[in-house]
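Undergrad: let me see the structure of the following:
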Amino acid sequence: MSEINFQKFYDTKIIEKVEKQNADSEKEVSKTWAKEHQKMPLSILGPRELWMNFDKQMNALNTASKESNDYDMLCTFVYQIDNGYRKFVVIHPETFWWHYKHLPPERRCSYEVIPENHPCRLYLDLEYSIELNLGHDGTSMTNTLIDIFCMYLLVHWHVICNKYNVVNLDSSTSEKFSRHIIFNTRDVVFKDNYHAGRLVKSVCTDILNYVTSKEKQHNILSCFDKTQVEQLIVETKKGKRLFVDTAVYSKNRHFRIYKSTKWGKQSNLEISNDSKYIPSTVYNDKELSIFLDSLISYFVMKKNLILLEYSENDTVNTNCFKDIVQQYNYQESDNPCSKYPMLDRYISNLISPGKIRTCKHFETAKILVYETVGYRYCENIGRCHKSNNVFWIVNLKNKIIYQKCHDQDCFGFKSKSKQLPEEIYFQIDEEGDMLLNNAITQNSVEK
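TA: Take a look at the predicted model:
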């Protein structure tokens, strides 16, 4: 197998054109495109070294689809070499990263093509003008929005997700706040970016209606502080809107990749300072792991994917979840207990002889989700399910608990809420007071 020449990253004709333009002094173009770098080392277990350049996007997408299989997937990337001029390359992402990382930051003007009707991760493009929104805290707004989408994933599809599963990329400047958010839940993705886009647009509509209407209750948004939800609305030159770009779910969308900047700018996408994402440990190279984990449409093994659907009539499809929910392996880092021992004991006694499998804490929403094993009694049917376990949700703010179910026939069911015992009230309030005191102390130190 022949080695890949780094010059193939850019077409030979393009390189010759750039060199000629420099020689004639007609246009100042950097020669860094054609600069030789250390060649990618060969490895028996390494990625396939196919590299094909295309002028037309459709040809590139067709080739990527034809050359890929369930175990070896190729992607289509776009690289920009001039203002408005883009080329397409079909390549394995690991190979692409090896050569891409050697480019100087200002020349990393590359995008991933998200193929139409292809499985994809849930992704968000967040932005707003800092000058028009001086009182807004973009970091806090982003974290609130992530928590909201995590709750929608939980309610609609029973997918447990938190900030440790979310790649949070930042390319903000002094003029504009800008983030790319990618939800990397293992083997759980959307059927395509149309379905992901419909969910995003539906959530945005819910938020706008909740903020602008006098209704005080919403099955998901009421779990959050309404002031924080209101902060998601920003000022633009065309009026108020959410700081979510809902136009990035179109056919064969180009989405800027990790470490990339827009042409002529120096605003490369980097891991945000507040990101809590835990990269994959499959690779020894952390940067490579972040790059691969942040790709919207690349999956190591496509046949294992669980596809989520959000139809045009706002209905969700959970059929793909039904047969595998028992086998779905949550990360070992999931803590089986919360930071409230008395509450954990109360839940354990409630589900005995079953046990707590995992406990997820959604801090902004003040919600705890207890996944159980060996406990299948469902209040909706008044008996135990034959295979599906149930889970319990604790609202720390309202001090209530209720049961929900993984079974498709019980989708949307929520048991009657019960008040937590008074002795648990004290522990939860004490924890809140302690966190408040710590925050005050930390703030004093920083000042």
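Undergrad: drop to CA atoms for contacts and neighbour counts, all remaining ones
TA: OK.
Undergrad: helix, strand, or coil at residue 179?
TA: strand (DSSP: H, G, I helix; E, B strand; the rest coil).
Undergrad: how much space between the residue lying closest to it once chain neighbours are set aside and residue 196?
TA: Closest residue in space to residue 179, ignoring its immediate chain neighbours: residue 170 at 4.6 Å, by Cα to Cα, 6 or more residues apart in numbering. Counting by Cα to Cα, to the nearest Å, the gap from residue 170 to residue 196 is 21 Å.
Undergrad: to compare against the first, here's the next sequence to fold:
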Amino acid sequence: MERKWQERLKKVEELASHYERHPLPTVYRPRLSKPSMPSSVWKIFSRQAEAFNYIKTCQEDVHVFALEKSTKSGQRFYLVTTYKELWFYYTQGYKSSLMHCYEVIPEKDACKLYFDLEYYKPVNPYADGKRMVMKLIELVSQKLKELYDVNCSSKDVLNLDSSTDEKFSRHLIFLPQKTVFKDNTHVGNFVRTILQPAIRLTESRTAVIPTEEAGHVFQCSAGAGLNGSLTNITAGEDDSKDWPDIAHKTKDMEMPHQGENLDFSFLIVNNKEGNKQLFVDLGVYTKNRNFRMYKSSKAGKNVILKIAEDNEFIPNCEKDVSLEEAYFLSSLICNIRASDDIKILSSGFSEEERKMSAFLNSKTTRNSTGYDVIDVHVLPMVYMKYPMEGYQGSPYPEIDNFVHSLVNKDGIQGGIRQWSYFSLKELLIYDISGYRWCENIGRAHKSNNIMYVLYSV
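TA: So this is what the prediction gives:
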């Protein structure tokens, strides 16, 4: 008995000596191949900014992925690892940690052209999702050719599906050979540009135009307290003859004339409330966007993104890469191999054009100026220079006086908060203060301010 005890004690001492000479690492680093190979990167952070900061210290080609834990808290953790390592564990059944995985698309990083498409089936009983996807691919391919001389077809588009009985849902990733966009902001600009006619179809915006003095005046964000000589125009109707020609087309953003007769109605669907909306989600082009990955589902759901039945894209499989892994690598928006002959597409505005576009096309604007909603999407696509702005008096005092006459009546004394002048098209925009009467609703807005847009003819 004593001899057995001594033998066990000796083994324990040998193990203790071994671990003193070969201590366990404080952080587990998984290896994909032989134990002699260097440890790979697999590190999780609670904040996205910490993950991006860590990447800067890594020599490996690592990327950030978001892991969604639960639908209640909405909490996500951020994983830093390589594509190869993620795929290895992605396919090993570690669903508790990787089943709800999102690619983080870094701002200012080159990326592929991508779309998020969806509509609710109960309120769109006649919608043919597959046909809509096909027509969108045809439209985008046509615009890539017209604007950038890039050849693309449905065989260059990875089509992923996560539809249910209630919702039609697709992701499209365009993969024309050696062609990417500068970043996802440029992707968003391109998508909004080519879908502008459809965007107009979803909106009901009214411009009010007086037929007197100073050319024409549009009152935006609530109409005007003007007299009966006003003419109402609703965006989306065939009133092009009445619109001012204020579109400044830049070389890389010009919409060819042959596209004007395209039918964009297939892109319009109903939302749950019965209102019109786009089939295309325009909200997925923000900085550091989390975009759900192939074979992942949303937290609380078990519907994964899978290859669609009507997908025509087949990836090229390199040595030691399976077809499934090739699909996975193709689906990653920022998985772009550096090459001297890669074509980087740009679809951006200058700072001035960006400011003007956001000013004229947004539904909401700066809280600091007191606006809640601005109904100003009543003009054609606008790409203009933004050379001059100021407060109270503009360079045109006669027009200032006319605007003052419109907002000073019935015991109310309004004023000009700010003006903006665009010399290229002789366009003058006034922010109005102290006067909120809206002819469209027949009363003054409680919180919305109004604007006047004047142009010469």
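Undergrad: sorry, back to before: give the aligned equivalent of the residue nearest to residue 179 of structure 1 in structure 2.
TA: Aligned by TM-score structural alignment, residue 170 of structure 1 pairs with residue 161 of structure 2.
Undergrad: that match: neighbour count?
TA: Residues near residue 161 of structure 2, counting by other Cα atoms under 10 Å, number 22.
Undergrad: so how far is residue 171 of structure 2 from it?
TA: Applying Cα to Cα, the value for residue 161 of structure 2 to residue 171 of structure 2 is 7 Å.
Undergrad: which SS state does residue 421 of structure 2 fall under?
TA: Residue 421 of structure 2 - assigned by three-state DSSP - is strand.
Undergrad: just list the residues touching the match of residue 170 of structure 1, thanks.
TA: By Cα atoms under 8 Å, 6 or more residues apart in numbering, residue 161 of structure 2 lies in contact with 169-171, 305-308.
Undergrad: check the secondary structure at the aligned partner of residue 300 of structure 2 in structure 1 for me.
TA: Using TM-score structural alignment to pair residues, one finds that residue 300 of structure 2 aligns to residue 264 in structure 1. Under three-state DSSP, residue 264 of structure 1 falls in the coil class.
Undergrad: residue 264 of structure 1: how many residues sit nearby?
TA: Neighbour count of residue 264 of structure 1, defined by other Cα under 10 Å: 11.
Undergrad: likewise the one 10 residues further on?
TA: For residue 274 of structure 1, the count of nearby residues is 14 (other Cα under 10 Å).
Undergrad: again with the one 4 residues further on
TA: In terms of burial, residue 278 of structure 1 registers 15 neighbours under the definition other Cα under 10 Å.
Undergrad: how about the helices in structure 1?
TA: 12-24, 57-67, 93-100, 138-157, 193-212, 226-230, 286-294, 319-322, 341-351, 422-446 (DSSP state H).
Undergrad: now do the same end-to-end measure for stretch 94-105 of structure 2.
TA: End to end - Cα to Cα - stretch 94-105 of structure 2 spans 23 Å.
Undergrad: go on, stretch 80-93 of structure 2?
TA: 19 Å.
Undergrad: in structure 1, which residues correspond to that stretch?
TA: Stretch 80-93 of structure 2 covers residues 90-103 of structure 1 once aligned (TM-score structural alignment).
Undergrad: and for stretch 120-140 of structure 2?
TA: On structure 1, the counterpart of stretch 120-140 of structure 2 by TM-score structural alignment is residues 129-149.
Undergrad: now residue 392 of structure 1: how far from residue 299 of structure 1?
TA: Taking Cα to Cα, one finds residue 392 of structure 1 at 32 Å from residue 299 of structure 1.
Undergrad: so which of those two has more stuff around it?
TA: Between residue 392 of structure 1 and residue 299, counted using other Cα under 10 Å, residue 299 has the larger neighbour count: 24 against 20.
Undergrad: ok, now which ones touch the more buried one?
TA: Here residue 299 of structure 1 is in contact with residue 73 (Cα under 8 Å, 6+ apart).
Undergrad: residue in structure 2 paired with it?
TA: In structure 2, residue 299 of structure 1 lands on residue 336 (TM-score structural alignment).
Undergrad: what does residue 274 of structure 1 give?
TA: Using TM-score structural alignment, residue 274 of structure 1 pairs with residue 310 in structure 2.
Undergrad: can you check residue 14 of structure 1 too?
TA: Match for residue 14 of structure 1 (TM-score structural alignment): no aligned residue.
Undergrad: ok, now which ones touch residue 14 of structure 1?
TA: Here residue 14 of structure 1 is in contact with no residue (Cα under 8 Å, 6+ apart).
Undergrad: how many neighbours does residue 397 of structure 2 have?
TA: Residue 397 of structure 2 has 10 nearby residues by other Cα under 10 Å.
Undergrad: quick one, what contacts residue 160 of structure 2?
TA: Residue 160 of structure 2 neighbours (Cα under 8 Å, 6+ apart): 170-172, 294, 305-308, 311.
Undergrad: now rank these by neighbours and give me the top one.
TA: Among the contacts of residue 160 of structure 2, residue 171 has the most neighbours (other Cα under 10 Å), with 27 neighbours.
Undergrad: for the match of stretch 80-93 of structure 2, buried residues please.
TA: 90-100, 103 (16 or more other Cα atoms under 10 Å).
Undergrad: now stretch 36-52 of structure 2
TA: Result for stretch 36-52 of structure 2 [16+ other Cα under 10 Å]: buried residues 40-42, 44-45, 48, 51-52.
Undergrad: if I look at residue 51 of structure 2, how far off is residue 44 of structure 2?
TA: Here residue 51 of structure 2 is placed at a distance of 8 Å from residue 44 of structure 2 (Cα to Cα).
Undergrad: what's the match for residue 161 of structure 1 in structure 2?
TA: By TM-score structural alignment, residue 161 of structure 1 lines up with residue 152.
Undergrad: my guess is that match contacts residue 141. True?
TA: Yes. Using Cα atoms under 8 Å, residue 152 of structure 2 makes contact with residue 141 at a distance of 5.2 Å.
Undergrad: if we can go back for a sec, between the contacts of residue 160 of structure 2, which is nearest residue 4 of structure 2?
TA: Distance ranking of the contacts of residue 160 of structure 2 against residue 4 of structure 2, using Cα to Cα, places residue 294 first at 56.8 Å.
Undergrad: thanks again, I'm all set now.
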